[in-house]
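Enquirer: Turn this into a model:
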Amino acid sequence: MNPARETIRLDTEFLHEPNTRLDRLGVSAPVARAVLPDGSPGWFVTGYAEAKALLADPRLRHNSPVPRQDEAGDGGPKLPEGLVSSMITMDPPQHTRLRKLVNKAFTTRTVAALRPRIRQVADELLDAIPVPGQVDLLTAFASPLPITVICELLGVPAEDRADFRRWSLSVTSAFSARTITDAHALLGYLADLVAHKRAHPTGDPLSDLVHVSDGDDQLTGAELTSMAALLLVAGHESTVNLIGNGMLALLKHPDQFEVLRRDPSLIPDAVEEFLRVASPAHITTTRFAAEAIRVGDVEIPAGESVMVSLLGANHDPERFAEPHRLDVTRAAAGHLAFGHGIHHCLGAPLARLEGEIAFRGLLGKFHSVELAEQPRWRDTMMMHGLESLLVQLS
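Expert: Purely as a prediction, here's the structure:
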């Protein structure tokens, strides 16, 4: 079949069992027509080479160059502007300006300095898990670890962190009326927090971000609120899914579990393999062709929407042999779990550090970990994560 003529329907079955659908495409249709759950059309990219090229192509932009039917507006509920118009959905030069300012506050040194505190949080969470017994690793460990870290980075009090987790889950899950309510609650809270940091800086990275400048340029209040929301969601959702998805992959490949137990020095490489085989993000934000773009045998017309499957690219057999097989000794570097190009995930170093510490703790703490029930995938287009991960520990 001509790849340009094949249509992929991104429905509930696809979200819950994406590998089954991706296998049907294989290398025969790395760029294919797609229909989103809301019925809107677009192009779906699953090939590694095609995805990497398009993610770095300046002709693929977040702002549509031509009017689209879905922009007419149907009067229905929409996410607030502070979540819709963030750095992740901006094109140069706006994106370039924001990224430059944020990079001044969130440096490699800032992330590296967090290692002792992350290790302390991980140890405390693991010590609180009763053994033997059953536990949901998402609620007991995978979620509170990164939410604690990112909330400390933002200077959020401990008593507010449960609300932050709920708001984050809501705005990254299937759209509903509750999503709108939680999005406004999140942005309102962050706007107040930013105002407080401006008046009373406390030395945390959010305070640094509030006061960072490049010459006479500083982030506005609205930009800071939007950036804080992005850091909250991206700064912990990726790690929750990395830990949950990676642990599920290990439980389904017990031989690889034992390889890591015998040689913990492989854990940093294993984290890269978890990111590849069970990417914490599935589909990128929608982008648009500013002009006609030829990708392999397909030409994407100007103005049409494009979605890139990071999970699909990381499972391309042309790039990774036996892509569905977990191999913690694999050279998985070069995967696209954190995207590629100017929108490469700002929180990637933090997620990697948290993942490494998390798996060292999990493998060192428990003698036996077994899957207690088959988990379900969350109903969300962008993220790729579990609703829960119930395990039996001993």
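
Enquirer: alpha carbons only for contacts and neighbour counts from here, please
Expert: Noted.

Enquirer: how about the helices in the stretch 151-300 of the chain?
Expert: Using DSSP state H, counting those that start in this stretch, the helices of the stretch 151-300 of the chain run over 161-171, 177-199, 205-211, 221-252, 254-262, 267-277.

Enquirer: Please enumerate residues in contact with the first one?
Expert: In other words, helix 161-171. For helix 161-171, the surrounding residues in contact (C-alpha atoms under 8 Å, 6 or more residues apart in numbering) are 147-148, 151, 178-180, 182-183, 185-186, 232-233, 237.

Enquirer: From these, keep the buried residues only.
Expert: The neighbour-count test (16 or more other C-alpha atoms under 10 Å) marks Ile147, Thr148, Cys151, Thr179, Ile180, Asp182, Ala183, Leu186, Leu232, Val233, Glu237 as buried among the contacts of helix 161-171.

Enquirer: and those residues, which two are the farthest apart?
Expert: Greatest spacing in these, by C-alpha to C-alpha: Thr148 and Ile180 (24.3 Å).

Enquirer: Just give the number of residues close to Gln120.
Expert: 12 (other C-alpha atoms under 10 Å).

Enquirer: go on, the one 10 residues further on?
Expert: One way to gauge burial is a neighbour count; for Pro130, by other C-alpha under 10 Å, it gives 11.

Enquirer: Next up, the contacts around it.
Expert: Neighbours of Pro130 in contact, by C-alpha under 8 Å, 6+ apart: none.

Enquirer: part of a strand, is it?
Expert: No. Applying DSSP: H, G, I helix; E, B strand; the rest coil, one finds Pro130 to be coil, outside a strand.

Enquirer: ok, now how distant is it from Leu250?
Expert: According to C-alpha to C-alpha, to the nearest Å, Pro130 stands 21 Å off from Leu250.

Enquirer: Apart from its chain neighbours, what residue comes closest to His62?
Expert: Excluding the flanking residues, the one nearest His62 by C-alpha to C-alpha, 6 or more residues apart in numbering is Arg287, at 4.4 Å.

Enquirer: To check against the first, give me the structure of this:
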Amino acid sequence: MPTSTPAQPPLVDPAELVADPYAVYGRLREAGSVHRIAGTDGLPAWLVTGYDDVRQALSDPRLSLDKRHAKPGGYRGLTLPPALDANLLNMDPPDHTRIRRLVTHAFTPRRVTGLREPIRRTAEALLDAMAPLGRADLIAAYAAPLPITVICELLGVAPQDRPDFRSWTDALVAPDPARPDRARDAVRSLLTYFTRLLADKRAAPADDLLSALIAVRDDEDRLSEDELTSLAFLILFAGYENTVHLIGNATQALLRHPGQLAALRADPGLIGGAVEELARYDGPVPLAIRRFPVEDITIGGVTVPAGETVLLSLAAAHRDPRRFTDPDRLDLGRDATGHLALGHGIHYCLGAPLARLETEIALAALLDRFPGLALDVPPDALRWRPSMRSRSLQALPVRF
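Expert: Below you'll find the predicted structure:
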């Protein structure tokens, strides 16, 4: 029988989840699939940790992404202007279904495949610049500039605008708690820029995703100006941040597992499956986007009241031994099918094929160029960003 909501549910210190997330998630998961914690905004939330419960919840229509279903005062998230807030991460069907259908007409497999050569060229150019140095911060020199260049290429951002574009994005990806104005200024700058860029693309269409999104039609339906602007922002933010961290996390995992690294070097054909296992083992998104029950709902035997914040722990699910054998071991030969790093159900990541392609090319080019690649600091000297929302390194010092 389902249990009722605990009167005084235990809270978990978010700092613990940053310092040693998999140990904390493992302890919570073994104690039960659903727990009350302090959420990403500091307010109480329900954390779901078991693989089966997380996977089912990701596609449960009773769990809404629309912030209007949050109970009053129960959620305090990032505030965006309306023109940036009307995006797929805040929508349920039928609005979500309509916009996603239109986007898929423009963001086609052919468009992603067409980026293969630009991605390869960009990776090689970045490695050329690193090679004479002998050592580098791999995040700053490689993992970050590669995806932002690809996103700019995809959206049709002119080369002369890209330095500003990256500085604005960095202010959002790694906000300075002492300078909250930087993030607010970045949001305003991006809104202004995308408004102008969309006007330019409408006047002079090109072979890029923004031009295709402007032109896309489904019978008489089309994307509104706010929908176009918010989609551009979402593609930039999600496509940049998550790919940076996936490349960084994957590289550090390989460097800390020399046997697995040697196996990949010996058989480069493993790269596709390796990326799936690396995404499972230490992916960039520990928590799926928050959800709000539209009615009282039972998850893992616990009743979660309508309107409360639900956090689905992808990181905990990926280390669930009931789904993955010996889950704390990195095994590039593992069949990691079923991992949730790119979502599940109707909210499965639209950019998943691009993220996979970028990561495969980035890792293959890096390992091919630098056979002696190694950490330039002891593993315990690596520092992770203090965030429950993102699993990401502050820097990745390497030598080669």
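
Enquirer: re earlier: can you list the helices of the stretch 151-300 of structure 1 in a markdown table and add distance to Gly155 of structure 1?
Expert: Shown next, in a markdown table, are the helices of the stretch 151-300 of structure 1 (distance: least, C-alpha to C-alpha, whole Å):
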| stretch | distance to Gly155 of structure 1 |
| --- | --- |
| helix 161-171 | 11 |
| helix 177-199 | 8 |
| helix 205-211 | 7 |
| helix 221-252 | 11 |
| helix 254-262 | 35 |
| helix 267-277 | 28 |
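
Enquirer: Out of the contacts of helix 161-171 of structure 1, which comes closest to Leu98 of structure 1?
Expert: Of the contacts of helix 161-171 of structure 1, the one sitting nearest to Leu98 of structure 1 (C-alpha to C-alpha) turns out to be Leu232, at 16.5 Å.

Enquirer: How about the counterpart of that closest one in structure 2: what's its closest non-neighbour residue?
Expert: When structure 2 is aligned by TM-score structural alignment, Leu232 of structure 1 is paired with Leu236. Using C-alpha to C-alpha, 6+ apart and skipping the chain neighbours, the partner closest in space to Leu236 of structure 2 is Ile151 (6.3 Å).

Enquirer: so what's the one you found up against?
Expert: Going by C-alpha under 8 Å, 6+ apart, the list of residues near Ile151 of structure 2 reads Ile235, Leu236, Gly239, Tyr240.

Enquirer: compared with structure 1, how much does the one helix or strand it maps to deviate?
Expert: Ile151 of structure 2 is part of helix 145-155, with elements assigned from DSSP states H and E. With mean C-alpha distance after the TM-score superposition for structure 1, helix 145-155 of structure 2 departs from structure 1 by a mean of 0.8 Å once superposed.

Enquirer: how close does the most centrally placed residue in structure 2 sit to Pro163 of structure 2?
Expert: In structure 2, the residue lying closest to the centroid (C-alpha atoms, centre = their mean) is Asn242, at 3.5 Å. Asn242 of structure 2 sits 19 Å away from Pro163 of structure 2, going by C-alpha to C-alpha.

Enquirer: Among the contacts of helix 161-171 of structure 1, which one lies nearest to Ala29 of structure 1?
Expert: Among the contacts of helix 161-171 of structure 1, Glu237 lies closest to Ala29 of structure 1 (C-alpha to C-alpha), at 29.9 Å.

Enquirer: picking that back up, closest to Ser309 of structure 1 out of the contacts of helix 161-171 of structure 1?
Expert: Glu237 (17.3 Å).

Enquirer: List the contacts of that closest one.
Expert: Neighbours of Glu237 of structure 1 in contact, by C-alpha under 8 Å, 6+ apart: Ser168, Pro280, Met383.

Enquirer: Could you count how many residues lie near Gly50 of structure 2?
Expert: Gly50 of structure 2 has 29 nearby residues by other C-alpha under 10 Å.

Enquirer: Leaving out sequence neighbours, find the closest residue to the aligned residue in structure 1 for it.
Expert: Superposed on structure 1 with TM-score structural alignment, Gly50 of structure 2 falls opposite Gly47. Of all residues not flanking Gly47 of structure 1 in the chain, Pro30 sits nearest, at 4.3 Å (C-alpha to C-alpha, 6+ apart).

Enquirer: burial count for the equivalent of the one you found over in structure 2?
Expert: Applying TM-score structural alignment, one finds that Pro30 of structure 1 aligns to Ser33 in structure 2. By the criterion of other C-alpha under 10 Å, Ser33 of structure 2 has 22 neighbours.

Enquirer: I figured Ser33 of structure 2 hits Gly50, correct?
Expert: Yes. Using C-alpha atoms under 8 Å, Ser33 of structure 2 is in contact with Gly50, at 4.9 Å.

Enquirer: sorry, back to before: how near is the match of Gly50 of structure 2 to Arg319 of structure 1?
Expert: From Gly47 of structure 1 to Arg319 of structure 1 the distance is 9 Å (C-alpha to C-alpha).

Enquirer: Same question for Thr380 of structure 1.
Expert: With C-alpha to C-alpha as the criterion, Thr380 of structure 1 and Arg319 of structure 1 are 26 Å apart.

Enquirer: More neighbours: the two, which one.
Expert: Thr380 (21 against 16).

Enquirer: hang on, the earlier thing: tell me who's in contact with the residue nearest to Gly47 of structure 1.
Expert: Pro3, Phe44, Val45, Thr46, Gly47, Glu50 are the contacts of Pro30 of structure 1 under C-alpha under 8 Å, 6+ apart.

Enquirer: hmm, try it at 10 Å
Expert: 3-4, 22, 44-51, 295-298, 312-313, 316 (C-alpha atoms under 10 Å, 6 or more residues apart in numbering).

Enquirer: now Arg378 of structure 1
Expert: Thr12, Leu15, His16, Leu169, Thr172, Ser173, Ala174, His384, Gly385, Leu386, Glu387, Ser388.

Enquirer: likewise Pro67 of structure 1?
Expert: Counting by C-alpha under 10 Å, 6+ apart, Pro67 of structure 1 has contacts Gly303.

Enquirer: Residue in structure 2 paired with Arg325 of structure 1?
Expert: Per TM-score structural alignment, Arg325 of structure 1 is aligned with Arg329.
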